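> Could you work out the structure for the sequence below:
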Amino acid sequence: MSRAFTLCADDFAQSAAIGEAILDLLAARRLSATSVFSQAPQLAALPDVDAGLHFKLTHPLGDITRPLPYWLVASRLRRLPVKQLSDALFATLAEYRFPAGRPYLRAPDRLGHPGDSRAKAAILRAACSGFSRRVTDAGYPALMTQWLAAAPDGALLMCHPGGDDADDEIAGARRNEYRYLASARFAEDCERAGVTLRPFRSAI
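The predicted model follows:
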């Protein structure tokens, strides 16, 4: 039985290299959707595709930008600037026109009890350990094959393709994702798994 899933590329407009890679894959119909930085100038180049908002607090695109350690410590100490955060979020929502007239909200899988932050942190570290290295070592096709086999009908799968970017610490992993998604092998893996890409708006 054939299954359909949405493949969404994260981080459009984070940099020119990432944006160009995503545009190439969208044009080749190797992606269903993308998430965007609404404050970035490159947003004007995005065609009429399914696009969700990437609300980012660590990339230098707004006044509220801070390093990730700041947000982690502030959240643990319950000292988040709630008014600043809500103002930034609503301003971003107001300036971005969403497909279907509403924002898409991605709910993460439940990795641990929400009240047990230490356990959740440990699980997240274990889940992410070595991911960038494995992808850079050309393990991404094997990982994608597993995900395609396990994905239920209507699944949403996030990916992070990109190009050469000296300021991006995971640029190597992004390049490997891009090369695989642009290749004939990805199309063959989808066919073999009995899955097809579909626009995100058809799933909501």
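> C-alpha only now, for contacts and for neighbours.
OK.
> can you give me the helices for this structure?
Assigned by DSSP state H, the chain shows helices spanning 16-27, 68-76, 82-95, 117-128, 131-134, 140-150, 171-181, 184-193.
> Next, format those as CSV and append mean neighbour count.
Formatted as CSV, the helices of the chain follow (neighbours: other C-alpha atoms under 10 Å):
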stretch, mean neighbour count
helix 16-27, 20
helix 68-76, 12
helix 82-95, 12
helix 117-128, 12
helix 131-134, 15
helix 140-150, 15
helix 171-181, 22
helix 184-193, 15
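> mind checking which of the ones you listed is nearest Leu61?
helix 82-95 (11.2 Å; C-alpha to C-alpha).
> outside of that closest one, which residues touch it?
Helix 82-95 is contacted from outside by 38-39, 55, 64, 103, using C-alpha atoms under 8 Å, 6 or more residues apart in numbering.
> before we go on, could you also do this sequence so I can check it against the first one:
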Amino acid sequence: MAHKKKQLTLCVDDFGLNEYVNQAVFQLAAAHRISATSCLTQADAWAAGAHQLRGLDIDIGLHINFTEQLGQDTHFHQPLSRLMVSAWLRRLKPAILVRSIERQCDLFEKHMKREPDFFDGHQHVHQFPQIRDALMDVLIRRYDCDDFWVRSTAMRNASLARGLQWKARLIALLGSSALRRRLQRIDFPYNDDFAGIYALAGGSARFEQHMREWLAEAGERIVIMCHPADGVDPKDSIGEQRAAEFAFLKSDAFGQLLTAQATRLARYPT
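Model (predicted):
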């Protein structure tokens, strides 16, 4: 008797950052090697890539940014460490946060001609104090909760397999547990498990090792993030590892791994 395949949502973060990331998404989606991508709508390559993105059968979400200066948009941002301190001390101005999220939503809808399938945060900022409040405010006012999901970074099985318990605890302290409780209270859909966190170094071999362990431990309704790119942008601090991830994801070895682990890539089941 055949066993039912596990469903995995494999999400490429940072679409729009540059043409290398965009091309990786297009190629991997065409090869059925990913099932979602999360978009930086303030970035230079967003508008040019969005038209082609509209034709892909994958989940397409908004990657909310508060830490990077992107493109020509004069948006609010702070370095990650400063943003964390500001958020935990509640020194951020809620109105500015709401306006920035609204602007990023506007840019998504302008170029995609529809609403996002899901919401998450660049460097997980969507779970920070004050920012998660602003996000919930925008989602409640602007969207129907039956039509989207929100990325939870709360880890259960898959990421813990690599001895990442300390990172899971750190991310929980940074807001994953609080975000999940908030989503439960207002009945917004979210994923049950999350993986994809590692040092973003070590080449294709290290990424393959992590992916094998994530898939071995993955349960249903898991989201795994990745960061592939079809080339190296010299301005990108993780450009070499992005190219290494892409090399593995498009390889026969990844296809064979999915088969061996009885795993099927799928859009997130809302």
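> Quick one: closest of the helices of structure 1 to Thr34 of structure 1.
Closest of the helices of structure 1 to Thr34 of structure 1 is helix 16-27, at 7.8 Å (criterion: C-alpha to C-alpha).
> and the angle from the closest one to helix 171-181?
10 degrees (axes from the mean of the first three to the mean of the last three C-alpha atoms, to 10 degrees).
> Tell me roughly how far helix 16-27 of structure 1 lies from structure 2 on average.
Using mean C-alpha distance after the TM-score superposition for structure 1, helix 16-27 of structure 1 ends up 1.1 Å from its aligned counterpart in structure 2, as a mean over the superposed pairs.
> The residue mapped onto Ala142 of structure 1 from structure 2 and Arg141 of structure 2, how far apart?
Using TM-score structural alignment, the partner of Ala142 of structure 1 in structure 2 is Gln209. The gap separating Gln209 of structure 2 from Arg141 of structure 2 is 42 Å, by C-alpha to C-alpha, to the nearest Å.
> ok, now Val85 of structure 2?
Taking C-alpha to C-alpha, one finds Val85 of structure 2 at 28 Å from Arg141 of structure 2.
> what do you get for Gly239 of structure 2?
Relative to Arg141 of structure 2, and taking C-alpha to C-alpha, Gly239 of structure 2 is found at 37 Å.
> can you pull out the strands in structure 2?
6-15, 36-39, 59-64, 118-121, 149-150, 193-195, 222-226, 263-265 (DSSP state E).
> any chance of those in a markdown table, with mean neighbour count too?
A markdown table is the format used below for the strands of structure 2 (neighbours: other C-alpha under 10 Å):
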| stretch | mean neighbour count |
| --- | --- |
| strand 6-15 | 25 |
| strand 36-39 | 27 |
| strand 59-64 | 26 |
| strand 118-121 | 23 |
| strand 149-150 | 22 |
| strand 193-195 | 24 |
| strand 222-226 | 24 |
| strand 263-265 | 19 |
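> Output those strands in CSV; the columns should cover distance to Gln256 of structure 2.
Shown next, in CSV, are the strands of structure 2 (distance: least, C-alpha to C-alpha, whole Å):
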stretch, distance to Gln256 of structure 2
strand 6-15, 15
strand 36-39, 20
strand 59-64, 23
strand 118-121, 29
strand 149-150, 29
strand 193-195, 20
strand 222-226, 18
strand 263-265, 10
